[in-house]
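Participant: For reference, the sequence and a predicted model appear below.
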Amino acid sequence: MKLYDLDASGNCYKARLFAGLANIDLEVIAVDFVNGAHKQPPLIDLNPLGQLPILQDGPFTLRDSQAILVYLAGEYGGLAWWPNHPQGQADIVQWLSFAANEIQHSLCAARLVEKFGYGLDQSAALAMAPGVLEWLDRHLAQHDWLAIGRPSIADCAVYPYVVLAPEGRVDLKPYRHVCAWLERVEGLPGYVAKP
């Protein structure tokens, strides 16, 4: 199974992190992003959006980090990471959506501008960040894990851009429950260090 990867990408890190925690073997293939390899054949043929990560499992190809997490958990991770009941799955999916929306448009966007010079509205991203982190901190004041009462792909989806938020000039220190959760994730067996 191959993961076409960019080490600095939080979205690629989601797949690497989960594979480490679930003991899933991945052949990680570094992509020359700077020179646009992700927008040229053969990668553009695998993902016409020209984005990373891309997962190839035999003849099956998948794009989008959230979808990759669901697939890896369902196919290889077992019920510990992706339960077989709709309530547990829905609990996890709401966090995948949170990662793809609230986290993406705040913490991730601020990092993309600060670290990589993307032409996004950094002030809007930074203005959103405290509300996102306060909401997450309130949830984690009541729960050790984001969903289903144990580590799941929900944690793998949200963790990367939260832990990388300081690279976007977002201070995590005021959010003690978030900081404690980051430490819990980092203490899991198989944890893969952040880029």
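Facilitator: Yes, it's here. Residues are numbered from 1 along each chain as shown.
Participant: Please make it C-alpha for all contacts and neighbour counts, starting now.
Facilitator: Noted.
Participant: Give the other helices and strands that the lengthiest helix in the chain contacts.
Facilitator: For the chain, the helix reaching the highest residue count under DSSP state H is reported as helix 122-142. If contacts are counted by 3 or more Cα pairs under 8 Å, 6 or more residues apart in numbering; DSSP states H and E, helix 122-142 sits against helix 109-116, helix 176-186.
Participant: Got another one to weigh against that:
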Amino acid sequence: MPRPLPTEPLVLYGLPLSGHCHRVALFLSLLRLPFRYEELDLAAGAHRQPDFLALNPFGQIPVLKDGDTVVADSNAILVYLAGRYGADEAIRWLPADPLGAAEVQRWFSAAASLLAFGPARARLKHVFGADIDYAAAMALADRLLPVMEQTLSARAYLAADTPTLADIAMYSYTAHAPEGGVSLRPYPAVRAWLQQVEALPGFVGMPRSPDRSGD
């Protein structure tokens, strides 16, 4: 049975420079799904306005609107899209077996913890001038990347021998870690994995950000 297709373009609320938003935009592109970006001015507090809070009471991006269906949280959106529109793809984005699904969830947890508070937060300091504990962010990056290197030295992708949602969740902030001063030079397997993700049909990158650390 052919996979269902949206009757109208999906709407992605967020920012192109957000890795959380990029992982959703990347997956939408890999699935060849039409969508439009609804960019929010976070500096002006657009995410705290009643109309956006009606979509996500937590006031966080990204949010995806698919007709009357609204899904918040980047990893939750990936799961929704894989189940709704990825069923007949050659790639099993979300493994059906319990162990495979658990492996994806393990990397979702890493994306929401070590990645988000490590490389992603270090990037906030360089790109946006955020007032963060930079040393703590770098320490988390130093915990995360060796584990990724070890995993990717044993298999081609993070959760399986083929790409899964784990790779989509971990890609954006890992690829842009150098923008936060986190070097990927010591991690050849991680760099090879980034190239494999970038070679997937439909791949779209996240815009590069200027280094504002000296501003």
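Facilitator: The structure has been received and is ready for your questions. Everything numeric in this text was worked out from a predicted model, so none of it was measured.
Participant: Give me the TM-score for these two chains.
Facilitator: Overlay of the two chains. TM-score (TM-score structural alignment, normalised by the length of the first structure): 0.95; 195 aligned residues with a Cα RMSD of 1.3 Å.
Participant: How many residues are close by the residue mapped onto Leu140 of the first structure from the second structure?
Facilitator: Using TM-score structural alignment, the equivalent of Leu140 of the first structure in the second structure is Leu152. The tally of other residues near Leu152 of the second structure (other Cα atoms under 10 Å) stands at 22.
Participant: Does Leu152 of the second structure touch Ala159 like I think?
Facilitator: No: the pair formed by Leu152 of the second structure and Ala159 falls short of the contact definition of Cα atoms under 8 Å, at 9.3 Å.
Participant: mind listing the helices for the second structure?
Facilitator: Using DSSP H, helices in the second structure cover 19-30, 50-53, 74-85, 98-110, 116-117, 119-128, 134-154, 165-175, 188-198.
Participant: thinking again about what came up before, redo the helices and strands packed on helix 122-142 of the first structure as a markdown table? Include mean neighbour count.
Facilitator: What follows is these, written out as a markdown table (neighbours: other Cα atoms under 10 Å):
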| stretch | mean neighbour count |
| --- | --- |
| helix 109-116 | 20 |
| helix 176-186 | 17 |
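Participant: Minimum distance to Ser152 of the first structure: which of the ones you listed has it?
Facilitator: helix 176-186 (10.3 Å; Cα to Cα).
Participant: The helices of the second structure into a markdown table, with extra columns for distance to Glu39 of the second structure?
Facilitator: Below are the helices of the second structure laid out as a markdown table (distance: least, Cα to Cα, whole Å):
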| stretch | distance to Glu39 of the second structure |
| --- | --- |
| helix 19-30 | 10 |
| helix 50-53 | 12 |
| helix 74-85 | 15 |
| helix 98-110 | 25 |
| helix 116-117 | 21 |
| helix 119-128 | 17 |
| helix 134-154 | 27 |
| helix 165-175 | 18 |
| helix 188-198 | 24 |
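Participant: related to what we said a few turns ago, the longest helix of the first structure to helix 176-186, inter-axis angle?
Facilitator: Put simply, helix 122-142 of the first structure runs at 80 degrees to helix 176-186, going by axes from the mean of the first three to the mean of the last three Cα atoms, to 10 degrees.
Participant: relative to helix 153-163, how tilted is helix 122-142 of the first structure?
Facilitator: Going by the same axes, to 10 degrees, helix 122-142 of the first structure makes 130 degrees with helix 153-163.
Participant: Can you give the distance of helix 122-142 of the first structure from its chain's centre?
Facilitator: 16 Å (Cα atoms, centre = their mean, to the nearest Å).
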